[in-house]
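[1] what follows is a predicted structure for the sequence shown.
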Amino acid sequence: MEMNLLRDWPAPTGRARLFFASAQARAAQAQAPEKDVPPSEIQRAALDSSRETSAYMKGNAVRILGLGFKVFDHYDETAFRQACQAHLRRHDVYHTGFFFDENSGDWASRTMHPDDIELSGESVDVAAPGQPGDTFAEMIDVRQPRIPDWDLFSFSALGIEHAGPQADAPEFTVAICMDHLLTDGFSIFMIFEEIMMFYEAFRAGAQSLTDLPEHASHADYARRDMAFCNQLTPDSPQVVEWQRFQALHGGGLPGFSFATGLAERDDFAPGRMTTIPDFLSVEDSDAFEAACKAAGGSLSAGFMAVAGLIDRLVRGSDSFTVCTPRSTRSSPAEHYTMGWFAHPVPLEFSVADTFADTVAAARQANKDVRFMIGVPVYPAQKVVDPTLSSMPPEMTSLSFIDTRLIPTYRDLAAHGFTVIGTRRNAKSVHYWVNRVGHGTNLNFMHPDTPELAAGLPAFADLFRQIIDEVITTGDCNVARDHAYWQAIVDAYEAKPAPQMRAA
């Protein structure tokens, strides 16, 4: 599994078919009844953000979270359209569109019948970057609907000239672009599985596909989410914790350990994705996981602990704070339901002299923060000050995804599975440590500044060196070996960057 910004993803060139909601489907949605489906709290934050008029937010008007993957079969237009429509009709997150009601000063919604959702296709020729014509990213940028439109999705079949009826080794690439309002990182894998299952079934002549896992309703989740957050008071433990956590950062949320080059809160820079696809081999990933467990931690806590040790070396703090996403899915059926079921929670733990003590503290902190799941910062801060927008404050976030635990039945690497997204402007550093089939990769979404151009390779190098020390000796003592580690930090701008692909 790789991660890429859409503009840097090497989309296949040549003949392609792009599918968007048809005019009839958009008309049906515009006339659909209001069924009191609210946005979830994190959806509300995204919706409120769309109404911000700053240059920063205007640049991020389209925030795609999508995927690309290869299909090793002939391209069948009818089967592909049917597969995409079946996916859209199956999940109710696609059935509701939101609009801002000026009379109530709040978001309202219309919910259409799933059978009214249909797609219409457009034939295009995708150009390579720097060549005459439009690239795939440019096509999506122009065509992709944006909030408050309902149809915040597109499905594309690329490179279809290589998957014609006469092709001996047929292959084409699917690109699916969703607004983040409709999906989260976990759902991305579900889209891949469902589109493949539907396509294979319809290619084989099936009229429908009923052998699918039970799924739930995102609308029901949104109602539950709203009801829970509406009963919060200033004395609710979650509100108190968010207030305490924000007070640690001057009313804001955590920043990155290394300098970003953005001095003021309103400063921003173009967004960039930097990836290290082969950060750890399978053998090193397994060895590090074993060391984490031997110290009473876990793999995710181990990566958190390494980040904490780096923060101590750079900033001298004996406490590490970061925001980390947590899933709000609460039933087996919701694990097979499309939607945005995640939000950041505040994490804080003590950073000791050794990795062993720190990873144990990180694991305990991961357990202790579970009571915060279901209460993002946005509704919590509005309990204290109702005049505040639901627009999320900037934060550094650290995410860990173990694709071995995700219920996919196909080899992601074999299908060239890639997570793709957009981020024109950036203020904060978000990083993902992903355990995948071929080891572990490290990915940063960040402002494109000279400071981070120097700092991120050094951060990754230091991250790797601490892991190597843990693998080799079973621990890492930054106090005993302070001079050694501090020399690395002090000289990071002069150190050569590790081999990496900057997307």
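    Nice, I can see it.

[2] rest of the way, CA atoms for contacts and neighbours
    Noted.

[3] how about the residue minimising distance to the centre of the chain: what's its closest non-neighbour residue?
    Nearest to the mean C-alpha position of the chain, by CA atoms, centre = their mean, lies residue 185 at 4.5 Å. Of all residues not flanking residue 185 in the chain, residue 65 sits nearest, at 7.9 Å (CA to CA, 6 or more residues apart in numbering).

[4] could I get the contacting residues of the one you found?
    177, 178, 179, 180, 183, 184, 185, 419, 420, 421, 422 (CA atoms under 8 Å, 6 or more residues apart in numbering).

[5] below is an additional structure, to be compared with the one above:
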Amino acid sequence: MDDFTPRPGRLVEWTAGADAAAMVAAASLDPSPPSYSQKFHIGWHQANMAGGVRPSSWLTAVFDLPGRLDATAMAAALESWVRRHPTLLTWFQLDDGRPQRYAIRPADFSLRPAVLGTFDAGADIRDRLQEQFDSRIDPLTWPPFVVAGIERADSATMLFAVDHTHTDGYSLIQIFREVRDLYEAELAGTSAGLPEVGSYVDYCASEVARASEISSDSSAVGTWLKFAQACGGTPPGFPLDLGLPPGGRAPGVSYTMELFDAAEADAFNAACLRAGARFSGGLLATLGIANQRLAGEDDYRGLMTLHTRTEPRWLVAQGWFTNLVPVQFPVAGHRRFGDLLPKAQLAILRAAKLNDIPFHWIAQILAEKMNLLSDPRSVVPMTSYIDLRRAPASKDFEAARFQVIAGHSEFDEVFIWINRDWHRTTFTAVHPDTTVARQNVHRYAELVRSVLREVAHNGDAPLAQ
């Protein structure tokens, strides 16, 4: 959020206002259980609060719309959008420490615009929005979102902050197309024609039912156990020092670097295809090379995010449709990127077979043997790759200045997102804000970029420098 400085304008929020209390009072108990990600997120939030730290549990989609904003038409579009995604009409309360879901009746839900003031400085708008997001969004409150807009004569900037309990990165990406189309349909008096969509609330119930069929003696649990044992009983972390004392954490900071442009990405992809692999396999092979060069690690081990939108009804649904899977492959004994690449791709394919089983359920099964979730205040480190070109309306992202931003939390590890769009591929890391972590994360990213570009330009790269 610190890097977000919008153009000045009039700040508007769409809110249920005083009606929110009545909506909550009329809400009903929903028997649908939380997903395993939701349950973990609530525990993480509560553990940090108990430790005196209020974490920012929200993620925000930001984009511009052309022309002067019609706030009333936008209110109608937002009401349609929220009703389209039932998870946004739910929240959780703790019953003897266990999260219980409650649901607002869709017919009771409404929004109205409220002007918060005109601001001459973008930094003042940012600070006001961050205060709004941090003070009002958490997994045990309804509504679990704040929607705001910055009005100007020639354009408007829309912001959708949603608690992570009800969204993920790809869900945020889809907000742009859906809200834009619904808003334009309101202005034109037509239908937006959006595809049918399922409910994440239903997904949660099906996930818990599937997980209940997994026993501790299943082959999948055995695979996870071997992986965890190879990692020393804890999740695999960043290979370099982060400048933290044992058990220490620090406020997180984000660092983004452009890895290569569209032409270089295409060339890198072609090199991967020639070796019978894919772009994602090439990325992990490169991380394996970086770990070996900088930290001497002979094997790559990491947790990778994969989406769980395995049915058509989930494809454009709002919710937390991701899972963590274990990826490992040998790096030592290979001479070049092209030799290592098939091993990395095979490791991803093997890991994908475990994607049906929620990571947090696995951690619960293995809790007596392994410490995969040793500190409830911490988040498990992971690596994510998203090809944004597959998202609806992705060719409009650049003109709309679409972006995803997050708030402040404390971390003890590094989280990596590699995103490819129509113009560039970027490396983003969130890490503890220490001098040592900054130096080592930047050094790591620079080496990753160097190897990727060498493959893009030469078709291959050596493992050793």
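    That came through, no problem. Bear in mind that the values here come from a model prediction, so they are computed numbers and not experimental data.

[6] how close are the two chains, by TM-score?
    After superposition, the two chains reach a TM-score of 0.92 (TM-score structural alignment, normalised by the length of the second structure), with 459 aligned residues with a CA RMSD of 2.3 Å.

[7] that older thread, to which residue of the second structure is the residue nearest to the centre of the first structure aligned?
    The equivalent of residue 185 of the first structure in the second structure is residue 169 (alignment by TM-score structural alignment).

[8] and stretch 144-157 of the second structure, end to end?
    Chord length of stretch 144-157 of the second structure, first to last residue, is 20 Å (CA to CA, to the nearest Å).

[9] show me what counts as buried in it.
    Neighbour counts over stretch 144-157 of the second structure (16 or more other CA atoms under 10 Å) mark 144, 145, 146, 147, 148, 149, 150, 151, 152, 156, 157 as buried.

[10] what does stretch 234-241 of the first structure give?
    Residues of stretch 234-241 of the first structure classed as buried: 238, 239, 240, 241 (neighbour count, 16+ other CA under 10 Å).

[11] how many other residues sit next to the equivalent of residue 253 of the first structure over in the second structure?
    Under the alignment (TM-score structural alignment), residue 253 of the first structure maps onto residue 235 of the second structure. For residue 235 of the second structure, the count of nearby residues is 23 (other CA atoms under 10 Å).

[12] cool, residue 312 of the second structure as well?
    Counted with other CA under 10 Å, residue 312 of the second structure comes out at 11.

[13] so what corresponds to it in the first structure?
    In the first structure, the residue matched to residue 312 of the second structure (TM-score structural alignment) is residue 332.

[14] ok, which stretches of the first structure are helices?
    23-30, 41-50, 55-59, 77-90, 136-143, 185-203, 218-230, 237-247, 282-294, 299-315, 355-368, 377-384, 450-473, 482-490 (DSSP state H).

[15] would you mind measuring from the match of residue 185 of the first structure to residue 57 of the second structure?
    Distance of residue 169 of the second structure to residue 57 of the second structure, computed by CA to CA: 13 Å.

[16] over to residue 341 of the second structure?
    The gap separating residue 341 of the second structure from residue 57 of the second structure is 36 Å, by CA to CA.

[17] which one of these two has more residues nearby?
    Legend: neighbour count by other CA under 10 Å for residue 341 of the second structure and residue 57, higher for residue 341 (27 against 24).

[18] adding distance to residue 92 of the second structure, write the buried residues of stretch 144-157 of the second structure out as CSV.
    Shown next, in CSV, are these (distance: CA to CA, whole Å):
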residue, distance to residue 92 of the second structure
144, 10
145, 14
146, 17
147, 20
148, 24
149, 27
150, 30
151, 33
152, 37
156, 33
157, 30
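
[19] which two among these are spaced furthest apart?
    Pairwise distances across those peak at 27.0 Å for 144 and 152 (criterion: CA to CA).

[20] list of residues touching the longest strand seen in the first structure?
    Counting residues, the longest strand found in the first structure (DSSP state E) is strand 269-280. Here strand 269-280 of the first structure makes contact (CA under 8 Å, 6+ apart) with 2-5, 423-427, 438-449, 464, 499-503.

[21] can you select the buried ones from the residues you listed in PyMOL?
    Here is the PyMOL command that selects the buried residues among those (16+ other CA under 10 Å):
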select buried, resi 2+3+4+5+423+424+425+426+427+439+440+441+442+443+444+445+446+447+448+449+503
